[in-house]
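Trainee: pasted the sequence and its predicted model underneath.
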Amino acid sequence: MITRGTHSRATTSGGSVVQDDRGSLGKDLFGGCTILIIGVVLCLVFALGGVGVIFYQSGQDGAPGGIVADTDFDPEDLGGSAARQPCEIPGAPFGAGNVTALTCASHQVILAEFSDLVRDGNCHRAGSGGYGDEHPLGQACDYMIITGGQMPGSNSPEKANGDQIAAFARDNYEELGVLYVIWWNKIWNPRSYQSDTPDLPLNQWRLYADGQYTNNPTLGHYDHPHISFCGAISPSGQDSARPCP
């Protein structure tokens, strides 16, 4: 005998009444589904709320929420000295040469994060040594993300690599003692060094050198992010020290 539905019979004084168990089963299913739906809704609320907090926190200064630098030094302690010392990093794309203690420490942190993205570069080299040219002071590094003189495409992997390095330096400017960052023909610095100019907003990238190097891959800093570190003093003494932000 094939049974298509299950039901029971109850007898009353007025006769027999057929009670279909599917009714009670439907009620149980409805109740269970209601509880399940409420649970799913609550989980979604909590999940979306958490995601919202993450996006809110990472976007507070307009930053992409970069990696937090793992440092074991205080830039204010290291940034006060202009003395240069050898800083060679075995196995890295390039050593820093003779640089300040802060530049060496920060350079090591940056390469620890991005050595696989950097093709070449330099830190110490000849130049004027004034504000805007900290290389001769051993207080700036260039991180080449493509062969020097080549222009990366705006949607290229090299451009994305440079974006990561520049964002890392900016997001961790206090931990690394960053004076300013130049990348993709724009410059970012966390403070102004002119007494009549207020500190700049932390999410502000400005056109570099008034855009005069727009078509130059190297001078426009399209082929490498440039990072200068605090404490720079020119050899002639004309520039005052730039304290760490």
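Mentor: Thanks, I have the structure now.

Trainee: from here on, just use CA atoms for contacts and neighbour counts.
Mentor: Will do.

Trainee: other SSEs contacting the longest helix seen in the chain?
Mentor: Longest helix in the chain, counting residues (DSSP state H): helix 21-58. On a contact count with 3 or more CA pairs under 8 Å, 6 or more residues apart in numbering; DSSP states H and E, helix 21-58 meets strand 7-12.

Trainee: could you give the angle of the strand it packs on to helix 21-58?
Mentor: Counting by axes from the mean of the first three to the mean of the last three CA atoms, to 10 degrees, strand 7-12 lies at 120 degrees to helix 21-58.

Trainee: on that earlier part again, C-terminal to the longest helix of the chain, what's the next element?
Mentor: The element immediately downstream of helix 21-58 (helix or strand, assigned by DSSP states H and E) is helix 75-78.

Trainee: buried ones in that following helix?
Mentor: When neighbours are counted by 16 or more other CA atoms under 10 Å, the buried residues of helix 75-78 are found to be 75-76, 78.

Trainee: could you do stretch 205-219 as well?
Mentor: For stretch 205-219, the neighbour count (16+ other CA under 10 Å) marks 205, 207-208, 214, 217-219 as buried.

Trainee: one more: stretch 104-113?
Mentor: Residues of stretch 104-113 classed as buried: 104-111 (neighbour count, 16+ other CA under 10 Å).

Trainee: got a markdown table for these, with distance to residue 183 too?
Mentor: Converted to a markdown table, these look like this (distance: CA to CA, whole Å):
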| residue | distance to residue 183 |
| --- | --- |
| 104 | 21 |
| 105 | 21 |
| 106 | 18 |
| 107 | 17 |
| 108 | 20 |
| 109 | 19 |
| 110 | 15 |
| 111 | 17 |
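
Trainee: pipe the residues you listed into JSON lines and attach distance to residue 8 and secondary structure per row.
Mentor: Output for the buried residues of stretch 104-113, formatted as JSON lines (distance: CA to CA, whole Å; DSSP: H, G, I helix; E, B strand; the rest coil):
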{"residue": "104", "distance to residue 8": "85", "secondary structure": "helix"}
{"residue": "105", "distance to residue 8": "82", "secondary structure": "helix"}
{"residue": "106", "distance to residue 8": "80", "secondary structure": "helix"}
{"residue": "107", "distance to residue 8": "81", "secondary structure": "helix"}
{"residue": "108", "distance to residue 8": "80", "secondary structure": "helix"}
{"residue": "109", "distance to residue 8": "76", "secondary structure": "helix"}
{"residue": "110", "distance to residue 8": "76", "secondary structure": "helix"}
{"residue": "111", "distance to residue 8": "77", "secondary structure": "helix"}
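
Trainee: one more to weigh against that first structure:
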Amino acid sequence: MTAPLRRRIPTAAALAAVAALLAGFVVASPAAAQDPDDEGAPPLLSEVLESTGRGFVEAKAAVDESRKRQLKLNLELEKVEERIAALTPQIGQVASNSYRLGRITPVMVLLNSADPDALLERAEGLDMIAMHDNKRIRQLNEAREQAARAVAAIDAEVAREEQQLEAMARQKKEAEKALQLVGAVATNGFVSATSPVAAQAPRNSDGSWPSQSCSLDDPTTSGCITPRTMHALNEAKKAGFTRFVSCFRPGGPFEHPKGRACDFSAQQQGFGGDAFGDDRLYGNNLTAFLVRNADKLGILYVIWYRQFWSPTTGWSSYSGAGGDPNSDHTNHVHLSLL
């Protein structure tokens, strides 16, 4: 499959393209608007990335949130235990006061009735001590109840985490089994610790990813994209990746028609042949940026130069595609989001 030739466009369209370029991305011309692939990899591989990846990411989000709650609960438990340790010696003093001073009874009142003023003074003093002692006993009991609740909550979170970790393990096993069928081989992929850090895309209060529709105008085509895809585009632009991009495509399966996928050309204009030199370095750097920020952007998988990355499996190579720059992803980086 050869890359489509770019044709001349009228002056008005050219001005629109220039304006879009200044905004950060090149808008696809009619000749280049068609996405260069159908997810690009073998169909089975694409299905695996879609089904296992989504379940894995959702389970991982639940694990991360559970661990945050466990940390918070453990800190709360530590404070409560410190409070119990501080109150326990005071309860010993309460017992000592009770033994030494006793409590006000009718007998005490009768025995001291000859000196009403002294009796009243003693009664007030004993009453104040009793109130103070009762308060400390109540505080200790409340602290112990709070500690018990914290321990129960931690146990529940640990059980929830273990359940989600089992779900992640199942998804990973299914993905690895399918990868063997398409001849995928684990690789080191494209990773860089110096890649820019992206801003966090919005999540639900429980850490999960909100369901989103294709509700925003796609700045790269005449179609639509989700808010999360728009966020990823903007973060890529902020990081300096402003070459040709095409996102929405009306036909085909998987993420493009849902506004949850984009193809980033390694070249300045359109999708050409294999990327070499500066173009390939651009693709390497973009891929490394996306993978480093996958958890912040809500990425389902990334494909570049006959290799793909998903949170389920990490980096792997693949074979069995079309043998051309489009399906082998040697001229563009494919991004799919949740």
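Mentor: Perfect, I can see it now. The structure displayed is predicted, hence computed values, not measured ones.

Trainee: TM-score for the pair, please.
Mentor: For this chain pair, the superposition-based TM-score is 0.53 by TM-score structural alignment, normalised by the length of the first structure; 147 aligned residues with a CA RMSD of 2.7 Å.

Trainee: thinking again about what came up before, so which of the buried residues of helix 75-78 of the first structure is the closest to residue 157 of the first structure?
Mentor: Closest to residue 157 of the first structure out of those is residue 75 (31.4 Å), distances taken as CA to CA.

Trainee: dump the residue contacts of the closest one.
Mentor: 102, 174-177, 244 (CA atoms under 8 Å, 6 or more residues apart in numbering).

Trainee: same deal with residue 97 of the first structure?
Mentor: With contacts defined as CA under 8 Å, 6+ apart, the neighbours of residue 97 of the first structure are 85-88, 122-124, 138.

Trainee: residue in the first structure matching residue 73 of the second structure?
Mentor: Superposed on the first structure with TM-score structural alignment, residue 73 of the second structure falls in a gap with no aligned residue.

Trainee: which helix or strand contains residue 73 of the second structure?
Mentor: Here residue 73 of the second structure is assigned to helix 43-101, by DSSP H and E.

Trainee: and the longest helix of the first structure, which stretch of the second structure?
Mentor: Aligned by TM-score structural alignment, helix 21-58 of the first structure falls on no residue of the second structure.

Trainee: what's the answer for stretch 159-172 of the first structure, then?
Mentor: By TM-score structural alignment, stretch 159-172 of the first structure lines up with residues 280-293 in the second structure.

Trainee: which other residues reach that stretch?
Mentor: Stretch 280-293 of the second structure has contacts (CA under 8 Å, 6+ apart) with 190-193, 195-198, 236, 241, 265-266, 299, 302, 304, 309, 332-333.

Trainee: same question, stretch 118-126 of the first structure
Mentor: Taking CA under 8 Å, 6+ apart as the rule, stretch 118-126 of the first structure contacts 93-99, 135-147.

Trainee: so how far is residue 201 of the second structure from the residue nearest to residue 299 of the second structure when sequence neighbours are not counted?
Mentor: Excluding its sequence neighbours, the residue lying closest to residue 299 of the second structure (CA to CA, 6 or more residues apart in numbering) is residue 337, at 4.3 Å. Shown here: residue 337 of the second structure relative to residue 201 of the second structure, a distance of 11 Å by CA to CA, to the nearest Å.

Trainee: could you do residue 22 of the second structure as well?
Mentor: From residue 22 of the second structure to residue 201 of the second structure the distance is 24 Å (CA to CA).

Trainee: looking at those two, which is more packed in?
Mentor: Each of residue 22 of the second structure and residue 201 has its neighbours counted (other CA atoms under 10 Å); residue 201 has more, 17 against 11.

Trainee: show me what the more buried one lines up with in the first structure.
Mentor: The equivalent of residue 201 of the second structure in the first structure is residue 73 (alignment by TM-score structural alignment).

Trainee: so who does its match touch?
Mentor: residue 105.

Trainee: switch to 10 Å and redo it
Mentor: With contact taken as CA atoms under 10 Å, 6 or more residues apart in numbering, residue 73 of the first structure is in contact with 102, 105-106, 175-176.

Trainee: ok, the most centrally placed residue in the second structure to residue 60 of the second structure distance?
Mentor: In the second structure, the C-alpha nearest the mean C-alpha coordinate belongs to residue 295, at 4.6 Å (CA atoms, centre = their mean). For residue 295 of the second structure, the distance to residue 60 of the second structure equals 10 Å [CA to CA].

Trainee: which neighbours do those two share?
Mentor: residue 311.

Trainee: returning to what we had before: need the buried residues of helix 75-78 of the first structure in JSON lines (columns: distance to residue 160 of the first structure).
Mentor: Output for the buried residues of helix 75-78 of the first structure, formatted as JSON lines (distance: CA to CA, whole Å):
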{"residue": "75", "distance to residue 160 of the first structure": "28"}
{"residue": "76", "distance to residue 160 of the first structure": "31"}
{"residue": "78", "distance to residue 160 of the first structure": "31"}
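
Trainee: which part of the first structure lines up with the longest helix belonging to the second structure?
Mentor: In the second structure, taking DSSP H as the definition, the longest helix is helix 116-181. Helix 116-181 of the second structure lines up with nothing in the first structure when matched by TM-score structural alignment.

Trainee: other SSEs contacting that helix?
Mentor: The helices and strands touching helix 116-181 of the second structure, judged by 3 or more CA pairs under 10 Å, 6 or more residues apart in numbering; DSSP states H and E, are helix 43-101, helix 106-111, strand 185-186, strand 314-317.
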